[in-house]
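>>> what follows is a predicted protein model with its sequence.
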Amino acid sequence: MPRVELSPLAWLDDVEQQRRAAGLRRSLRTRPPVGAELDLASNDYLGLSQHPDVIDGGVEALRTWGAGSGGSRLVTGNTELHEGFERELADFVGAESALVFSSGYTANLGAVVALSGPGSLIVSDALTHASLVDACRLSRARVTVAPHRDVAAVEAALAERSEDRAVVLTDSVFSTDGALAPLRALHDVCRRHGALLLVDEAHGLGVRGDGGRGLLHEVGLAGAPDVVMTTTMSKALGSQGGVVLGPQAVRAHLIDAARPFIFDTGLAPAAVGAALAALRVLVAEPDRARAVLDHAAALAEVCGVAETPQSAVVSVILGEPDVAFAAAVACLDRGVRVGCFRPPTVPAGTSRLRLTARASLDADELDLARRVLTEVLSTVRA
C-alpha cells in the first residue's frame, strides 16, 4: 500500500479548532489612517504619535542618519542621536544613565537575564508583562512567582533564599487593569534583603509622576542605587524602542553582557528622533499627563467602572470571551476602536474591553465615546 504522507504541521488544525471553539482565535485587523475612527485601543497615551513636532523629529533623523542603523550598536548602530536621547530621558526621570534597545521587549529580556543568571533568585509578580515572564525563563535563575501585588509573599521568598543575589520584578502600572504596584513597600523589602528591584514603567512613563516622570519618580525612588527601570518608547512617547535606566554600572554591564543589545540591530534613527521630540513635547507640556488621568476617569464613569482609574487603562470586565469580542466589534462598527483582552492574556471568566485614555481627546470625541459605549454596554449587559 502507498504510504500516506502526514504533514508535521497537521496538529495545527486541531489547535485552531480548539481555539475557535473556546472563542480565542485571534486575527490581524488592518486599520485605516489616523482620523477615520476614534481610537481608544492604542497605547499612544499622550497623543504624540501624530504630533507634528514628533513626526518632524523622525523625518529629520531619517534624512540625517538614514533609514536603518546598519548594525548592532557595538558595530555601526550607535549614533549621537541615540546617546543624546539616553541623556535627556535619564535626566527627565531622575536616573543616572540609560541604554536604548530595539524594543521594550528586548530591553526587559536584556536587563533581567544580564542582572540575574545561575545562582541567583528572581521573584516576579504573577501579572508581570510577558517579556518579563520570558526573561525569567531565559535567565537560568531560580524563579519564584509571587501572587499579584503581594508584598508579604515577596518578602517571604527573599527571606528564605540561599542565593547570594536576588532580583524582584514588577510592572509599575499593570497593563490589563491599570493597577499600580506597591513600589515603596517592595523597595523596602528589597533593601532589607539586599535585592535589586527592577520595575517596568512601560505604562507609567508619561502618565504617573510629576509631569509624567513615572511612578518610581512619584514615590521618591528615582535614581535609587538598588533600582533599575525599564520602559518603552512606543507608548507615551508615540514611537518605537525600549530603554533600561539605572546606575551607570548597570549600563556598562548591559553593553558587555545583554545579548539583545549586543546581537540585535540598533534601533532605527527615525524612531529615536521621534521619541526624542516626543520627550521634549512632554517636558514643555507637563499637563498632558494629568489630562490622561482626567479622560480615563470620564471613560470609567461612562462604562460603569466603580473605581477611579489610576492610569490610562480602563478595564471593563464582561466575562466570557465571545461577549467581550462581540462588544468590541459592535464598538468598532459604530466608529470607536477599543481593545479586547481574552485568555490567556487575562484569567478565564474575566474577558474584557480595555480602553485607553489619551491626553489629546477632545469634547466631541468624548461625546462619541459616551454614546457608543453606553449603547453597546447596555446591550451586552442586558
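Happy to help now that I have it.
>>> going forward, measure contacts and count neighbours with C-alpha atoms only.
Will do.
>>> just give me how far stretch 341-354 sits from the chain centre.
17 Å (Cα atoms, centre = their mean, to the nearest Å).
>>> buried ones in that stretch?
Residues of stretch 341-354 classed as buried: F341, R342, P343, T350, S351, R352, L353, R354 (neighbour count, 16 or more other Cα atoms under 10 Å).
>>> can you name the residues that contact the second one?
Contacts for R342 were tallied using Cα atoms under 8 Å, 6 or more residues apart in numbering; they are L24, P321, A324, A348, T350, S351, R352.
>>> second one coming, line it up with the first:
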Amino acid sequence: VILAAHDAASKFGFGSTGSPLMSGYTSVHQELEFAMADFLGYPRVVLFSSGYLANLGVAQALLKREDWFIQDRLNHASLIDAAQITGAELKRYPHLNNQKAEDLLKADINRFKLWATEGVFSMDGDSHDLFIAALSAHTYNAMLWVDDCHGVGVMGDKGRGVLDTMTLSQAEVPILSGTFGKAFGTAGAYVAGSDDLIETLIQKSRTYKYNTALPVPVVAATLKALEIIQTEPWRREKILELIHLFKQGCEQYGLSDLAKFTNSAIQPIMLKTEAAALEKSAYLKQCGIITTAIRPPTVPKNQCRLRITLNSELESEDIDVLIQCLIGNY
C-alpha cells in the first residue's frame, strides 16, 4: 500500500490540483471507482474526500425542505449535520427499533423519505436487521441508505460488509456509503448506487463539486488496499477468531456484565462513568494497549465505555494480555 502511494506520488505528484470537475479527476480515480463498483456489486461509485463530506453531499443532493430524513438515534454526527444543512425534517427513532422506524415511514405516506442507518454502529458495534429495514422501506416507498464505514472490508465472505452478511444488494439498499479510513487504511470515501443516483450526486453535491479531489497517491494506495481485501480473506477469518477469543476470555474472567458483545470488530466495554473509563484507558495505555475512553457527547451520559477494536495484526496472545489488563491482573 505504501509502495503504491510512493509510485503514484513520483508519477503524479502529491496534490490533486483541484476539484473533480475541474482538474482533480484522473484515470486513477476512475479506476478506483470502477473497481469499487465491481467489488460492492453496484452499477456505479463516486469518490469523496472524506466520509463526512460524502454524507453531507448525499443528503444535500437528494433532500428538500419538505422531505423527511429518518435516522437511528445513534447515527454518526455527519448524518445529523446533513439533516441540518438540507433543512429537511429530521425524524429519529430509538436505536435499532425497526417498528418505531416503520411508524415514521407510515406517517404522511406521500412525503419523500430518506432513511439512513449505519451498517455497523461505530460506538456500539451492532447492526440493524437490514433485511427487515429493506422490506419496510420498500413497503412504504422510502429510500434506504446504509453507511457501512465499519463493515466493508472486514465483514462478509467477500469483505463487502454488512450487506454481504445479510445477502443484500442494490435492489434492497439503493444507497451504500463508506470510508477508506477504516479497513482500507487510507483516506477518503465513496458512495455506491445506480447510474442515475451517482450522476445526481456528481451534478448536485456541493461537497463533491466544490471540494478538492482525493490526491492520486491516496487513490493508488486505496486500489492496492482493495486488492489485498479481495485476495487475502485470511485477514477477515482471523478477526472472527479474535472476536471469539475475546468473548471467550471475557466470559471466563467475569467480564460478561461489562462487555457488550457484537459480531463486529468493535467490542465495547461499558464502564458507565467518565472517571472509570479514563482510569481504565490510562491503565491499558501503560500496559501497551491503546483503547480510547468514549465519553459524552459521543455517547449518552452514564454510558461511557472503552471501544475495543480488533484487527488482523493482533495475535491470540494479545487478546490474553488485553483480558488480563481489563481485570487488572497485568
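Sure thing, it's come through. Note that this is a predicted model, so its numbers are computed, not measured.
>>> can you redo the buried residues of stretch 341-354 of the first structure as a markdown table with secondary structure and distance to E218 of the first structure?
Below are those laid out as a markdown table (DSSP: H, G, I helix; E, B strand; the rest coil; distance: Cα to Cα, whole Å):
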| residue | secondary structure | distance to E218 of the first structure |
| --- | --- | --- |
| F341 | strand | 29 |
| R342 | coil | 31 |
| P343 | coil | 32 |
| T350 | coil | 30 |
| S351 | strand | 31 |
| R352 | strand | 29 |
| L353 | strand | 28 |
| R354 | strand | 25 |
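>>> turn those residues into CSV, including distance to R20 of the first structure.
Output for these, formatted as CSV (distance: Cα to Cα, whole Å):
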residue, distance to R20 of the first structure
F341, 16
R342, 13
P343, 13
T350, 18
S351, 15
R352, 18
L353, 19
R354, 21
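>>> tell me which two of those residues sit farthest apart.
Taking Cα to Cα as the measure, those reach their widest spread between P343 and R354, a distance of 13.3 Å.
>>> what touches both of the two?
With contacts defined as Cα under 8 Å, 6+ apart, no residue is shared by P343 of the first structure and R354.
>>> check the gap between the residue mapped onto V75 of the first structure from the second structure and L201 of the second structure for me.
If you follow V75 of the first structure across to the second structure using TM-score structural alignment, you land on M22. Noted for M22 of the second structure: a distance of 16 Å to L201 of the second structure, by Cα to Cα, to the nearest Å.
>>> do the same with I70 of the second structure
Taken as Cα to Cα, the span from I70 of the second structure to L201 of the second structure is 20 Å.
>>> of those two, who's got more company?
I70 (25 against 22; other Cα atoms under 10 Å).
>>> E232 of the second structure pairs with which position in the first structure?
So, by TM-score structural alignment, E232 of the second structure is matched to E285.
>>> which residues in the second structure form strands?
44-48, 68-72, 89-93, 113-118, 143-147, 175-179, 189-193, 266-272, 293-294, 304-309 (DSSP state E).
>>> give me the angle between the fourth one and strand 89-93.
This points to strand 113-118 of the second structure. 50 degrees (axes from the mean of the first three to the mean of the last three Cα atoms, to 10 degrees).
>>> again, but for the first one
Interaxial angle, strand 44-48 of the second structure versus strand 89-93 (the same axes, to 10 degrees): 100 degrees.
>>> now the lengthiest helix in the first structure, how far from the centre of its chain.
Longest among the helix segments of the first structure by residue count, using DSSP state H, is helix 363-380. Computed by Cα atoms, centre = their mean, the chain-centroid distance of helix 363-380 of the first structure equals 26 Å.
>>> what comes up buried for it?
L366, A369, R370, V372, L373, V376, L377.
>>> same deal with stretch 20-30 of the second structure?
Buried-residue list, stretch 20-30 of the second structure, by 16+ other Cα under 10 Å: P20, G24, Y25, V28, H29.
>>> quick one, what contacts the match of V75 of the first structure?
So M22 of the second structure contacts nothing (Cα under 8 Å, 6+ apart).
>>> counterpart of S103 of the first structure in the second structure?
In the second structure, S103 of the first structure lands on S50 (TM-score structural alignment).
>>> sorry, wrong one. I was asking about G117 of the first structure.
Counting by TM-score structural alignment, the partner of G117 of the first structure is K64.
>>> what sits against its match?
Taking Cα under 8 Å, 6+ apart as the test, what K64 of the second structure contacts is T86, G87, A88.
>>> can you count the residues close to the first one?
A total of 21 residues lie near T86 of the second structure under the criterion other Cα under 10 Å.
>>> the second one too?
Summarising burial for G87 of the second structure: neighbours were counted as other Cα under 10 Å, giving 17.
>>> quick check: the aligned residue for it in the first structure?
Aligned partner of G87 of the second structure by TM-score structural alignment: R140.
>>> give me the distance between the residue mapped onto P217 of the second structure from the first structure and D264 of the first structure.
With TM-score structural alignment as the criterion, the equivalent of P217 of the second structure in the first structure is A270. Separation of A270 of the first structure from D264 of the first structure (Cα to Cα) stands at 17 Å.
>>> with E16 of the first structure instead?
32 Å.
>>> same question, D210 of the first structure
For D210 of the first structure, the distance to D264 of the first structure - Cα to Cα - is 34 Å.
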